[in-house]
Structure formats: structure tokens, C-alpha cells
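> make a model of this:
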Amino acid sequence: MSGALGKKIKVGIVGGTGYTGVELLRLLSQHPNVELTAITSRKEDGMPVAQMYPNLRGHVDLCFATPENAALDQCDVVFFATPHGVAMSQAQALLDKGVRIIDLAADFRLQDTAVFEQWYKMPHACPDILADSVYGLVELNRLKISGASVVGNPGCYPTTVILGLLPLLEGGKALVDTQHIIADCKSGVSGAGRKAEVATLFSEASDSFKAYGVAGHRHHPEIAEQLSAIAGQPVGLTFVPHLVPMIRGMFSTLYLRILPEALDTDFQALFETRYVNEAFIDVMPPGSLPETRSVRASNQLRIAVHRPSPGQLVVLVIQDNLVKGASGQAVQNMNLMFGLPETTGLEHVAVLP
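Purely as a prediction, here's the structure:
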């Protein structure tokens, strides 16, 4: 494949003006095997990328262009950092030209089109392509991703919840009660995107803390679909997201009932063994209390396992919602798709303070 042979991977980004788009640019501009070829924005057509994002001065020389003028069909891979519905409307034309696709929205996350239409209020434009797409959680689908033409990058909340539960559910025998899983999750304001909305204004979000989507959130069916497939049975999930007054970061606390037959399990050892070879998952020492600042701007996800009582398990999971929860994970997928070590261009140390 091109990456493995040393040839630069020609990369295009559709919708590069949002937070996931600029994270893609930050990561890809330093990737040794990537040639940034095209970036699109109808509204900012002709504007230098570095004018919008001055942190990229001296690193990205591209200008935004309309999709029609961006020569996306000349790329090896195109990332869609766009609203839901955009990638599926353009997928077939790109695939016909041999271009691979990584979608950071929801178009290729849910295999059940009826569920997709229920939550995203639009018909799915290419169910045949969806059927051949791969859910891009590397630690779950590594082999499938390496041969995929279309990857649906997981949502940020699902990444933390699924990876926090994976060792407990896989292997055909769950160790916890799959009908009473509670995921209590918090995200920084950047998770809402760069669009202007009253709820994410500084005066609204700062000095406050609130739950949202309690009656239903789009990430719930995504999490439930993946967990049910892992466990081999439908799961019962209570998922409550919260908005916290920080720019970036995500903290998911998972509450679980240990099954009677699993009471003798060493859960710390279970997690350490499952993730020992995963470069971007850090199972912390017993008793650890992870902080979101320890993963800021990195592709690292950290897990701490606690057992406050013999029958209860609490799993703490943190990540940067814009990196491992979005753009970093997308680059990790690209590396696999092009035969590169999946850590390539992603070994940034978290930023402190």
C-alpha cells in the first residue's frame, strides 16, 4: 500500500472549518506520510487556512476551496468533518475514483438504517455502501479497518463507553449485568462544534454544569448497537451526557453490577491484559483517579478500574474528545487503511498545565 511503500498519502478534508477539521489539519500537517492536498469550505472559498487558524501558520499552505474545485477525486483518502448526511451524499462518486473515505459524522456508524433515520431525521442515501463500511474503533475492529474502503469514525462518547466496557463483555460470557449498565458522561464545550448557539456561549456555559439529552441522545443507539454485538445479546443502557465548562476533554464514569459467577475475577488484571498491546490505551494503577488534563491534545485514552464493594465495579475513562474522540482516532484509522503503524503521527504528549 502507498503508506507502507513510502509514497505520500494524498489527503483531502471536506468541511475543514470546524474543531474536528482543524484537529485533523494539526495532526496531518505533522504526519510524515501525508500530503495535504485539498480542504473544502463553501463559505470560506479562497481563504488561506492559516488565516482562520493561525496555529497552522508555517505548517499548512492550503486555501479553502469549494468541493467542486478541490480535486477530491485525486486524493487517496478523504476525511469528512461535516454535518451528518454530507458524506453519504458524496461517497459513491469518490469510491468510483478509488478514493477511500473516513467519515467523522454518523453516516456510517449505525448499520440499522431505520435507527439512523429515527435519530438523524433523514433517509440513508447509500445503504449498500453502509453495509460494506466498518465501524472505526481500532481496538475492536483492527483487521476489518485495514481492508476497508469506508470507515465510520465512532462518536466521542461511544469511544469512551465501549472501550471502558469491552473487556467485561467480549468473549461470549459477560462478567457484569448487561441489563443495568449506567454511563455517566461529561464533555467539554468543543464537543458541540464551532457553530454559534446560545447554550455554548461563554456566559451560558461557563461557571455551570448541566445534563442534556436525558430523554434520548444520538450516541445512545450507537453505543447500544456496538455493546450488543460485543456481548452477543441486547444490553440495557442508561446513558446521560453532561456539559462541563471546559474547552476540551471527556470523562465517562461507568457503573456496573458484577455477576455472582464473576465475583472472583481480578478486574484490574483483566483490563491490563486486554489492553497491554494497545498503544493509545493506558490502564492506570489500582486506585488511580484520572484527570482530563492528562490527555489534553493527545490521542491517549486512560482507564481506571475501581471496585468500591464486592458486587460493584466503577470504570473511569478519560480522553480528549477532539483527538481520540474524533480526529486522532480518524488518523489512527487512516494509518491502518494504508499499511502504516497506527501510531504514526499520533505520539504527541498531552499538554500540561
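> alpha carbons only for contacts and neighbour counts from here, please
Will do.
> neighbours of Thr113, how many?
19 (other C-alpha atoms under 10 Å).
> ranges for the strands of this structure?
9-14, 34-40, 77-80, 100-103, 134-135, 150-152, 181-187, 210-211, 237-243, 250-257, 281-283, 301-309, 312-319 (DSSP state E).
> what's the closest of the ones you listed to Ile230?
Ile230 lies closest, by C-alpha to C-alpha, to one member of the strands of the chain: strand 134-135, at 12.7 Å.
> now do the closest one: which elements does it pack against?
Where contact means 3 or more C-alpha pairs under 8 Å, 6 or more residues apart in numbering; DSSP states H and E, strand 134-135 is packed against helix 138-146, strand 150-152.
> columns distance to Ala93 and mean neighbour count on top of the strands of the chain, output as TSV?
Output for the strands of the chain, formatted as TSV (distance: least, C-alpha to C-alpha, whole Å; neighbours: other C-alpha atoms under 10 Å):
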stretch	distance to Ala93	mean neighbour count
strand 9-14	14	24
strand 34-40	16	22
strand 77-80	12	27
strand 100-103	11	26
strand 134-135	19	24
strand 150-152	13	27
strand 181-187	35	21
strand 210-211	40	12
strand 237-243	36	20
strand 250-257	35	23
strand 281-283	36	20
strand 301-309	35	19
strand 312-319	34	24
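> please generate a structure for the following sequence too, so the two can be compared:
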Amino acid sequence: MIHKIAILGASGYTGAELVRLIATHPNMKITALSADRKAGMSMGQVFPHLRHLDLPDLVKIDEIDFSTVDLVFCALPHATSQSVISTLPQHVRVVDLSADFRLRDLDAYEKWYGKPHSAPELQEEAVYGMTEFYRDEIRDARLVAGTGCNAATGQYALRPLIEAGLIDLDEIIIDLKTGVSGAGRSLKEGFLHAELSEGSHPYAVGGVHRHLGEFDQEFSKIAGRPVKVQFTPHLLPANRGILATVYVKGDAQAIHDAFAKAYGSEPFVVILPFGEVPSTRHVRGSNFVHLGVVADRREGRAIVVCALDNLTKGSSGQALQNANLMLGHEETAGLMLAPVFP
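Modelled structure (predicted):
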């Protein structure tokens, strides 16, 4: 069966990544693409690397007929998705790539995003989109909230360890580096080539990064008590990719064994041999996650390193993986592309 797909916000990086992935999908057809400022243009004009594809032109959202659409990918800016999704017909299933439905607690949403939630009734039905851990709930959901790309990376490195009780919950440090595409396509002075290249810097330092809301929510839920990690992201002069180095107090070999047990049957999570560490180069453009574990020189401490592509597994690939479950397709459909190297 071929399902009809609409992508809202298709002129952004995650929208383009969705188009790239769905182009190889055997059971999905893109029937509508929306954009705001670029409405009326073709996708090939906005993204020349996609000009070989037969795609509908970009239109305003209110020009789309959703009566024949089976699933919508909502790749709109934060705080926009709430109002747009509220207007969609009930038969349309939705995967939201923004932050609008990630946090279950409405007060937590207001704390981290600076405004009250405008669609609390939708928040009640939203399922957190970490596929490997919410697979059954995602399969039956009408609305799935994609995770933050940084939040996903840290969770792959830590969820199995917290669940197995292998690490000290009060001594977790996440040192993360991310490519600039995670900030979106809008023009910002600090992301100009001359401002960003040949250097790297931390940002949102000291516990103010919004993805901490997801870490607090998910880790505390698993542990059954509050868990607050130390988290510092750094901006890299690279287009895409995330590398998280996570410092924990626990036995390194037991941690590696726990990963092998937790992720052994997962199609997209690769556990490296003990003592080896991953690179963003080896997951670029793919839906794969690479995890490595190294024993620290201090006894009883370990270093976990996780790499993924922020636009694919951290966002659009994760969204397609969830959509596959929701529509009854093979979970890996459209997602087995090998990473791009070099």
C-alpha cells in the first residue's frame, strides 16, 4: 500500500532530509510540500540536489487538501506546530519534528521554552519519539513528538545504564559537539563562514540548554527519582553530525555488556568493540548510531562516546522510522542507506 505524505516546512534542512529519505521509500509518496517565504517555488529551486525528483511545488499550508493525506511530517519552527497540528483532520497521523510536544509536563514546557503550551489537549496524546524505547506506543499513536538531536544522542549513551542501575546517577557529565545544521537554515550572523570556521565554542553553558528538559524528563522517569546531568554543548565548524563524550562512574565492561544486551537487536544502533570510539565521519548522512565504551584510567569510571547524524537519526531519519511504525511498514524502509564517506 502506498501512503500519501505531506511535509510542512519543507524548505528547511529537516524538510529536505525527509524528502531525500522518502525518495527511496517503497510505500510512501509525497503529495504536498509547504513553505512560507518560498511558497510557489519548486523543491529543485530551493534545494538543487533534489531537482531530479518528481515533487509537488511548495505551497502555503492553507492550500493543502489534507482529506487524502495519510501522514504529515511537521518540520515547522518551535511554537508553530501546536497551532498548525490543532487544525489538522483527525484521520491524519502526525510526526512533529519541533520541540512543541516533547515535554509531557506543561509547566516544564513553559520553563524551557518561555511561553505557555497552546495545545494541552494534544500534548496529552503525544508519544515521545525515541523509537528504540517507545516502539509499541509509537505504533498506535496519532501524534509522535520527535526528540531533540542532542537529547537523542545523550539518551542512547545513558538510558540502558540508568535502567540497569550501573552508574552513579549524581555523577554524569555529557560533553557534546554538534554541527551547525542543527541550528536550522535561517540566516544568523554567528553562523556565517567567517564567524564559525576555524574554531569551536561552547554555548548554552551552565544548564540553560532546552534539551536538558528532555534529559530531566526521561532519565528521571527511568530512575524513579530526579536525575540532573551536567551538559555542555559545543558548536563545531562542520555541517552535520553530533559526538557526545559521556563521563560516568561505573564498570566499563559491565556498561559495554549492557549496551550489547539493550541494543543487540536494534537495526540502527552499532556497538563498537570494547575500547574503540566512534566518529561523526562514520555515520554521516545515515540513520545509524555508533556507541563506544572505554575504561578510564581511574578505577570504576568509564567513558561512553556516541555519534549520530543530527539531521538523520537525530531528526528526519528518526521521524521516518517512527512513521514506518505508525503506518505498518517495515521499520527500516527508506533508511538503510549507508553513511557517506569520506
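> could you get me the TM-score between them?
With the length set by TM-score structural alignment, normalised by the length of structure 2, the two chains reach a TM-score of 0.97; 340 aligned residues with a C-alpha RMSD of 1.3 Å.
> in a markdown table, list the helices and strands packed on strand 134-135 of structure 1 along with distance to Val283 of structure 1.
A markdown table is the format used below for those (distance: least, C-alpha to C-alpha, whole Å):
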| stretch | distance to Val283 of structure 1 |
| --- | --- |
| helix 138-146 | 14 |
| strand 150-152 | 26 |
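> so what's the alignment partner in structure 1 of Phe66 of structure 2 up against?
Using TM-score structural alignment, the equivalent of Phe66 of structure 2 in structure 1 is Leu72. Residues near Leu72 of structure 1 by C-alpha atoms under 8 Å, 6 or more residues apart in numbering: 12, 38, 78, 94.
> which members of the residues you listed are the farthest-apart pair?
Ala38 and Leu94 (13.8 Å).
> what's the local residue count around Tyr13 of structure 2?
Count around Tyr13 of structure 2 with other C-alpha under 10 Å applied: 20.
> so what's the residue mapped onto it from structure 1 up against?
Under the alignment by TM-score structural alignment, Tyr13 of structure 2 pairs with Tyr19 in structure 1. With contact taken as C-alpha under 8 Å, 6+ apart, Tyr19 of structure 1 is in contact with 190, 193-194, 322.
> closest to Leu175 of structure 1 among those?
Of the contacts of Tyr19 of structure 1, the one sitting nearest to Leu175 of structure 1 (C-alpha to C-alpha) turns out to be Leu322, at 31.1 Å.
> need the helices for the stretch 151-300 of structure 2, in chain order.
193-196, 212-223, 252-263 (DSSP state H, counting those that start in this stretch).
> any idea which of those helices gets closest to Leu243 of structure 2?
With C-alpha to C-alpha as the yardstick, what comes closest out of these is helix 212-223 (16.5 Å).
> output the residue interval of structure 1 matched by the closest one.
Under TM-score structural alignment, the match for helix 212-223 of structure 2 is residues 220-231.
> check which residues of the matching stretch are buried.
220-227, 230-231 (16 or more other C-alpha atoms under 10 Å).
> mind checking what Pro127 of structure 1 lines up with in structure 2?
Checking TM-score structural alignment: Pro127 of structure 1 goes with Pro120.
> residues near that match, how many?
Count around Pro120 of structure 2 with other C-alpha under 10 Å applied: 15.
> which residue in structure 1 lines up with Gly275 of structure 2?
Per TM-score structural alignment, Gly275 of structure 2 is aligned with Gly287.
> against Asp184 of structure 1, how distant is the closest residue to its match other than its chain neighbours?
Using C-alpha to C-alpha, 6 or more residues apart in numbering and skipping the chain neighbours, the partner closest in space to Gly287 of structure 1 is His306 (6.7 Å). His306 of structure 1 is 15 Å from Asp184 of structure 1, where distance means C-alpha to C-alpha, to the nearest Å.
> kindly report the same for Met52 of structure 1.
35 Å.
> cool, Asp76 of structure 1 as well?
39 Å.
> give me the number of residues near the equivalent of Asp136 of structure 2 over in structure 1?
Under the alignment (TM-score structural alignment), Asp136 of structure 2 pairs with Leu143 in structure 1. Around Leu143 of structure 1 there are 12 other residues, counting by other C-alpha under 10 Å.
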